[in-house]
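> the sequence and its predicted three-dimensional model are supplied below.
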Amino acid sequence: MTHRVVVFVRDGLLAMEFGTVHRLFGQARSEDGTALYDVVTCTSVPGPVRTDTDAEIYVRHGVEALEHADTVIVPASDLDYGERSSANMIMFDRVPADARIASICTGSFVLAALGLLDGRRATTHWKSAEQFRARYPQVKLEPDVLYTHDGNILTSAGEASGIDLCLYMIREDFGSSVANRVARGTVVPPHRSGGQAQYIEMPIPRSTTTSTAAAQAWAVANLDAPLSLEVLAAKLSMSVRTFTRRFTAEVGISPAKWIAQQRIHRARELLENTDHSIDRVAAESGFGTATSMRQQLMAEIGVSPSVYRSTFRGR
């Protein structure tokens, strides 16, 4: 028997995500060429569904298709940012209790609005993370990962991470060899290193109107120098205790954490925009050694300097 995947789409459907699900699961076949999945699209009211492109799709199936699902996937819609736009989807009561339910990108807002993510690990697109956390504080949001799997509920980050999630589900269902064949057929890696943290833009704000602004500016210009609290406090003729208290109050984090963020930000800029050696990047960012920089980047964004550079600058 084939595994039935039901794709639940809504007005404003992100077309890329819709195509991703059909293409990946549609390619999954056994050694003898037998299709392993039956992929069906449904919507609340059958008929035309607007996408985020200049084209519509026509959906023949209504919510009754959910009653026969082994897996339900909810792609994102450009309406997901609206106030509780998906909270009225009571039709999910039709989904079998043992079915797997997954979301792509901001499709996670649907699952959260239905209470399916309460107390569970979940993720969403990094640009929507703050809004998601404010609206659904009961969800254990993990904004740095590509996807999560908690019980029978799976969520993924931005659009392309839907590829990672679909390949993961195929691997879980039918093993690595099937998933790898699908990945090769789609010309994508079967597994990506790191999480979505490496794709998040992280400009580090610096205050220009506070009592510690001059020390911040000096630190940013001298990241390759030892930046002890004593050195920074002396720039302002303050005691270490006074400087630390004022800095934390004005910036929102401790001086040590702020400096670490600045150094990571500088390292990412140099890895993306220069051909400097890894050792030189480490030195100019203030990490001292390539080993230290690698440890810090791995802890912060989940990938090594060389992997980060190959992703954002090319090999």
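Right, received. Where do you want to start?

> contacts and neighbour counts: CA atoms only from here.
OK.

> please, which helix or strand holds residue 79?
Using DSSP states H and E, residue 79 falls within no helix or strand.

> dropping in the other structure now:
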Amino acid sequence: MRSVALAVADGMLPFELSLACEVFGSDLTHLVDPWYRFSLCGAGPVTVGRFRLEPDEGFDGLARADTVIVPGWADVDVDPPGELVDAVRAAHGAGARVASLCTGAFVLAAAGLLDGRRATTHWAHTDELARRHPEVTVDPDVLYVDNGGVLTSAGKAAAMDLCLHLVRLDHGTTVANTVARRLVTPPHRDGGQAQFVRTPLPAPGNHPLAELLPWVLAHLDEPLTVEDLARHAGMSSRHLARHFKTITGTTPLQWLHTQRIRHAQELLEATDATIDTIAAATGMGTATTLRRHFNRTVGVPPDTYRRTFRTHHTGRAD
């Protein structure tokens, strides 16, 4: 996998594109000689963000590369150019390993490369990818998915995770770790996208749960049941479940669990409270229970989450 071609077209995201250029386009022959032969392939000069790029060769160059990388697609509501989709499909047909970064997964899906495969993209767009391409098994929780010849990454920084994964596959762990150290980034991150997702509360308004939801948030430390919520709302458990499904898209217990985890995240980020204290404040009871549910929902233990998201980090590299 010595040659890497980056597919470029108007409307791509500059962040993901620049990550790929930094990893594969830099001269790292002091690590491995030869390093990758890197090229930009496009139909002509392209505008990416506020930058103007001149490709090295046309889209037909993708089919001559060992690895093809498709950066994020800025407007997922707009179909990617047919010539880009055709070129990516042709490159895969010629035997290239194809990887998408962030919303570049929409290009791969349009080319049919994700049909019958598991894939991911930025968490904000996983529902849309699944809706438009039901033949794709969309996993919203992971940082990247490796199907062998077809790979997809989650959003933004997860593009770096996938790029380093490709380097690890091609050149081994030691080289990938050295590249990560050079870029001042972890060679491997624990967990998945779930730790970065914020679950929004329903907007205040004139709906049947308008008074109940704030009350629940103020009593998260209590062992609430569906019956408790129904009693406070003055309705039957069945009617409560129906309203929850309509307004929040989930069940009362699942919504309650999500809010407990959300509150735990806030306390881990902003306070020095112990795990036992946070467990009590969120209605989880014990630290063991909190750790189990937090790890299952967020993808990392509470202590790991706190180290990642503490609001008073100094930014010093120890």
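Noted; the coordinates are in hand. Please read these numbers as outputs of a predicted model, since none were measured by experiment.

> where do the helices sit along the stretch 201-318 of structure 2?
212-217, 226-233, 237-248, 252-270, 275-281, 287-298, 302-309 (DSSP state H, counting those that start in this stretch).

> in structure 1, what range does the fourth one match?
Residues 255-273 of structure 1 are where helix 252-270 of structure 2 aligns, with TM-score structural alignment as the criterion.

> need the residues that contact that stretch.
202-204, 219-220, 223, 227, 229, 244, 247-248, 276, 281-282, 284-287, 296-297, 305, 308-309, 312-313 (Cα atoms under 8 Å, 6 or more residues apart in numbering).

> weed out the non-buried ones from those residues.
219-220, 223, 227, 244, 247-248, 281-282, 284-287, 296-297, 305, 308-309 (16 or more other Cα atoms under 10 Å).

> one step back: quick check: buried residues in the match of helix 252-270 of structure 2?
For stretch 255-273 of structure 1, by 16+ other Cα under 10 Å, it's 255, 258-268, 270-272.

> equivalent analysis for stretch 20-36 of structure 2, please.
20, 21, 23, 24, 25, 27, 35, 36.

> what's in contact with that stretch?
Contacts of stretch 20-36 of structure 2 (Cα under 8 Å, 6+ apart): 1-4, 6, 37-39, 69, 160, 163-164, 171, 175, 179.

> how close does residue 226 of structure 1 get to residue 43 of structure 1?
Separation of residue 226 of structure 1 from residue 43 of structure 1 (Cα to Cα, to the nearest Å) stands at 59 Å.

> higher neighbour count, these two?
residue 43 (23 against 13; other Cα atoms under 10 Å).

> list the contacts for the more buried one?
Each residue near residue 43 of structure 1 by Cα under 8 Å, 6+ apart is listed here: 8, 9, 10, 59, 61, 62, 63.

> need those residues in CSV with neighbour count, can you?
Converted to CSV, those look like this (neighbours: other Cα atoms under 10 Å):
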residue, neighbour count
8, 26
9, 25
10, 23
59, 18
61, 18
62, 15
63, 19
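
> out of the residues you listed, what pair is the most spread apart?
10 and 61 (12.4 Å; Cα to Cα).

> what's near enough to touch residue 151 of structure 2?
Per Cα under 8 Å, 6+ apart, neighbours of residue 151 of structure 2: 97, 98, 99, 100, 119, 144, 145.

> which residue in structure 1 aligns with the third one?
Just to be clear, that refers to residue 99 of structure 2. Checking TM-score structural alignment: residue 99 of structure 2 goes with residue 102.

> hmm, back to that, nearest to residue 289 of structure 2 among the contacts of residue 151 of structure 2?
Nearest member of these to residue 289 of structure 2, counting by Cα to Cα, is residue 144, at 28.5 Å.

> once you drop chain neighbours, what's closest to that closest one?
Take residue 144 of structure 2 and drop its neighbours on the chain: the residue closest to it by Cα to Cα, 6 or more residues apart in numbering is residue 153, 4.0 Å away.

> what about the aligned partner of the one you found in structure 1, distance to residue 104 of structure 1?
With the correspondence set by TM-score structural alignment, residue 153 of structure 2 lines up against residue 156 in structure 1. Applying Cα to Cα, the value for residue 156 of structure 1 to residue 104 of structure 1 is 5 Å.

> which neighbours do these two have in common?
Joint contacts of residue 156 of structure 1 and residue 104 (Cα under 8 Å, 6+ apart) are 124, 162.

> helices of the stretch 1-150 of structure 2, start to end?
14-25, 82-93, 105-110, 126-132.

> what's the closest of those helices to residue 75 of structure 2?
Closest among the helices of the stretch 1-150 of structure 2, using Cα to Cα: helix 105-110, at 10.0 Å.
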